[in-house]
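S.K.: Build me a model from this:
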Amino acid sequence: MTEAPARPDALLPSVTPVRFLAEDGSPADYQAGYAEPPVALLREAYRRMIIGRRFDTQATALTKQGRLAVYPSSRGQEACQIGAVLALRDTDWVFPTYRESMALVARGLDPVEVLTLLRGDWHCGYDPKAARTAPQCTPLATQTLHATGLAFAEKRQGRDTVVLAFIGDGATSEGDFHEALNFAAVFNAPVIFLVQSNGYAISVPLSKQSAAPALSYKGIGYGVRSEQVDGNDPVAMLAVLQAAVEHARSGNGPFLIEAHTYRMEAHTNADDATRYREDEEVQRWLGRDPMARLEKHLRDLGALSEEDIAAWTAEAEAKAADLRTRMNAEPVVAPMELFAHVFAEPTSQLREQQEMLAAELDAEER
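M.R.: Sure thing, here's the model as predicted:
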């Protein structure tokens, strides 16, 4: 006997993004029936956001110093990044994009290992299986298929694992995203698609990417429960993410979340954002800082002290100093590894290049 399809109105996202906190950090009035997370969890979110933002600043500086080949900053998206990992168990899986370095550090991965791929190495730096974290993905939306497949496999094994796939707004225009939604819905896979709608796919604004009233509506046609949320409201992000995780873990299938947020920095260090967005727009979003909103909320609750902030800031500085020291050490490299993972059977041109490099290295040793 097949399951009855969900009623369309049960799949629909809220008409306006779910919000617990206004832009100034005061209480908002559109919570859409979601429960506010415990204060202890909000305190931990704020602590990790302090550490995450300092990590992001340090990684950006390392790029300018030539220690990283490229770095996509996630400053401004802290609520999305930290909220996602806090809503998951350690046994759940994460499928990140190239912009989720902050999330992976918040998940407990070694920051140096997280940045290894961005340093220019041929592998992702960490053990995906041990970390239950897939390699950071550069091609848009391809990891959504992998996430869906793994979620389905875990379900077939009788485990209650939840899989979360990060994507950006531009990835929702890719065919892989739509195939993943369809498969996940048909096979009831416990996977969450978190769309960080940060305004631009590199330089292309959202208005040039989609005519949908909101990206969250893209789940409806596939039978996927969907929601939209203020991505710069940490309380709302945690509330919606926790509900989505419970939805998936309870056997109710996939969940699509659109988080309305903004990347404060350029797409990467190789991008000049001033060519396609105005400073006035950036300044507007600076006034919606997720960390400032959560700080005010916690202070109003009497759940945050100056001592807390000082201690967590010192912790963040210590971690940044450790990262800086370790990243400034010259890596030990094996030049011949350049040819190890190009083709299963090396081409004649590759063999020629390999022989040339081997000869150069041999000459240097003499």
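
S.K.: Only C-alpha atoms from now on, for both contacts and neighbour counts.
M.R.: Noted.

S.K.: May I see the buried residues of the helix or strand that contains residue 296?
M.R.: Using DSSP states H and E, residue 296 falls within helix 290-300. Applying a neighbour-count criterion of 16 or more other CA atoms under 10 Å, one finds 290, 291, 292, 293, 294, 295, 296, 297, 298 buried in helix 290-300.

S.K.: Would you do the same for the sequence below? I want to compare the two.
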Amino acid sequence: MLSELAPNHYFSGISLTRDLADDLHTFHSTESTEKVWEQTVETIARIPEIISTWILEYIPESQNFRLLAFHGSSNFEIPNIVSKYSLPCHHVVDSNMIFEMNLSGDGNILQFFGRYFSDISSAMYLGYPIRSDLGTVIGVIGMVVEDKFKHKFKNLKLIDVIADKLSQNLIRHKNENLISQTLNTASFVKHSLAELFRLLSTKSNDLTTIFRSYLQTGTRLFGLPLGIITSKIGENWEYSFVEGNVHGIFEGQKFSNEESKFTTQDFSGSAKILNEISDSSVQSVRDHLLEVGVSCLMEFPFTVHNQIIGVLGFYGLKDQKIESIELTQKVFELMGIGLANTIEKHNIDLLSKIVFLEKEDPTL
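M.R.: So this is what the prediction gives:
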């Protein structure tokens, strides 16, 4: 295999031999995806003058890179997920071309690389695109090399072949992930609809039982450990029903209208979802939720005559995030609407009984 060849066989500037061409033809043919990435960076790192090398998958939806493999100095680290413009690899994506630069020439790059290389003035960055069948950049081979990179153009011919092989591997990886996500989405939708139908088909007139059922179903369905139904009591609020054993949150817990952070502007007729509570969103989260380490939340208001009378909420803890936000929001809103309709119907039925009793009893 290519990775088993001595470096001088193909990194000395001599033309590629027939044996090397045969190795390149069989490269990646039988290995797992992760193994291919690891072997690739190990192979590239054997080129003299290369200090570190890595493979990144480009994720255009989030404008991020995902680290697939890394090889090089133990002092040099790249996070598993890194924003597009944190690395010079973004130049490769934006230009769809090979890109090189001296690492001492960019202040932003120095902030990232300067932590790892004591003499950054003698190093340069070299990036090579991994393209899809349509020619768009789906990944980047990144390298930190010595500024005097011998036989650069001949070695880039080798990297070009490797990038072509990586392209096939990365396309297959993306397709497999897409299929997996599609199947997971279909499974979630099917399961969600079945659960919603079960909740809406409940014959019970006991609101306590109904509330418990909704909270238990929601925590399982959304994978969030804390479910709460909050009720408006006069001018203040209380947690009427709590699903999940979280120290500091309990049924009957009361807080003022000011502390509630519930406003019609926040909801605007739909669910409020915060997938990551940051400094900018802290102002809209209750202090006692922040104290117990809530990391994400979804809340849906029960509104009667333009007044919020209650809120259905589910909450994640520590570093937990909400999966598939758009789909989750739709399912959550259907659940909230179903519970709101049940509450409204229950109140109408109760009012009808009172009116009926008034007619029957002339003393009332």
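
S.K.: Got a TM-score for the two of them?
M.R.: Overall, the chain-to-chain superposition scores 0.25 on the TM-score scale (TM-score structural alignment, normalised by the length of the second structure); 168 aligned residues with a CA RMSD of 7.3 Å.

S.K.: follow-up on the earlier one: closest one of the buried residues of helix 290-300 of the first structure to residue 144 of the first structure?
M.R.: Nearest to residue 144 of the first structure out of these is residue 290 (CA to CA; 26.5 Å).

S.K.: That closest one contacts residue 236, doesn't it?
M.R.: No - using CA atoms under 8 Å, residue 290 of the first structure is not in contact with residue 236, being 10.7 Å away.

S.K.: burial measure for residue 362 of the first structure, as a count.
M.R.: Residue 362 of the first structure: 10 surrounding residues under other CA atoms under 10 Å.

S.K.: who are the neighbours in contact with it?
M.R.: By CA atoms under 8 Å, 6 or more residues apart in numbering, the contact set of residue 362 of the first structure is empty.

S.K.: how close does it sit to residue 176 of the first structure?
M.R.: As for residue 362 of the first structure, its distance to residue 176 of the first structure is 46 Å (criterion: CA to CA, to the nearest Å).

S.K.: now residue 83 of the first structure
M.R.: To residue 176 of the first structure, residue 83 of the first structure is 25 Å away according to CA to CA.

S.K.: the helices in the stretch 51-200 of the second structure, which residues?
M.R.: Along the stretch 51-200 of the second structure, the stretches classed as helices by DSSP state H, counting those that start in this stretch are 89-95, 107-113, 152-200.

S.K.: Kindly apply the preceding question to the first structure instead.
M.R.: 8-11, 39-64, 78-86, 101-106, 111-119, 128-131, 142-156, 175-186, 234-249, 279-286, 290-300, 306-328, 348-365 (DSSP state H).

S.K.: And residue 83 and residue 176 of the first structure? Which one has more around it.
M.R.: Neighbour tally, residue 83 of the first structure and residue 176, criterion other CA under 10 Å: the higher count belongs to residue 83, 30 against 18.

S.K.: The more buried one against residue 238, yeah?
M.R.: Yes - with contact defined as CA under 8 Å, residue 83 of the first structure reaches residue 238; the gap is 5.1 Å.

S.K.: Single out the most deeply packed of the helices of the stretch 51-200 of the second structure.
M.R.: helix 89-95 (a mean of 19; mean count of other CA atoms under 10 Å).

S.K.: returning to what we had before: would you turn the helices of the stretch 51-200 of the second structure into JSON lines with distance to residue 146 of the second structure?
M.R.: Conversion of the helices of the stretch 51-200 of the second structure to JSON lines gives the following (distance: least, CA to CA, whole Å):
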{"stretch": "helix 89-95", "distance to residue 146 of the second structure": "17"}
{"stretch": "helix 107-113", "distance to residue 146 of the second structure": "14"}
{"stretch": "helix 152-200", "distance to residue 146 of the second structure": "11"}
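
S.K.: Out of these, flag the one nearest residue 42 of the second structure.
M.R.: For residue 42 of the second structure, the closest of the helices of the stretch 51-200 of the second structure is helix 152-200, at 12.1 Å, according to CA to CA.

S.K.: Give me the packing partners of the closest one, helices and strands only.
M.R.: Counting contacts by 3 or more CA pairs under 8 Å, 6 or more residues apart in numbering; DSSP states H and E, the secondary-structure elements packed against helix 152-200 of the second structure are helix 33-45, strand 123-131, strand 137-146, helix 207-222, helix 325-360.

S.K.: Out of those, which is closest to residue 107 of the second structure?
M.R.: Smallest distance to residue 107 of the second structure across those (CA to CA): 13.8 Å, for strand 123-131.

S.K.: Which secondary structure elements does that closest one sit against?
M.R.: In terms of contacts (3+ CA pairs under 8 Å, 6+ apart), strand 123-131 of the second structure is packed against helix 89-95, strand 99-102, strand 137-146, helix 152-200.

S.K.: Taking helix 33-45 as reference, get the angle to the third one.
M.R.: Orientation note: strand 137-146 of the second structure sits at an angle of 30 degrees relative to helix 33-45 (axes from the mean of the first three to the mean of the last three CA atoms, to 10 degrees).

S.K.: Residues contacting strand 137-146 of the second structure, please?
M.R.: The contact list for strand 137-146 of the second structure, computed with CA under 8 Å, 6+ apart, reads 49-59, 89, 92-93, 96, 122-132, 163, 167, 170.

S.K.: and the angle from that strand to strand 123-131?
M.R.: Between the axes of strand 137-146 of the second structure and strand 123-131, defined by the same axes, to 10 degrees, the angle is 160 degrees.

S.K.: Strand 137-146 of the second structure to helix 152-200, inter-axis angle?
M.R.: What separates the directions of strand 137-146 of the second structure and helix 152-200 is an angle of 140 degrees, with the same axes, to 10 degrees.

S.K.: Run through the residues that contact residue 64 of the second structure.
M.R.: Each residue near residue 64 of the second structure by CA under 8 Å, 6+ apart is listed here: 58, 81, 82, 83, 84.

S.K.: State the number of residues packed around the nearest residue to the second one once chain neighbours are set aside.
M.R.: It refers to residue 81 of the second structure. Distances taken as CA to CA, 6 or more residues apart in numbering put residue 66 closest to residue 81 of the second structure, at 4.7 Å, once the chain neighbours are dropped. Taking other CA under 10 Å as the criterion, the count of residues near residue 66 of the second structure is 18.

S.K.: now residue 66 of the second structure: how far from residue 164 of the second structure?
M.R.: With distances taken as CA to CA, residue 66 of the second structure is found 19 Å from residue 164 of the second structure.
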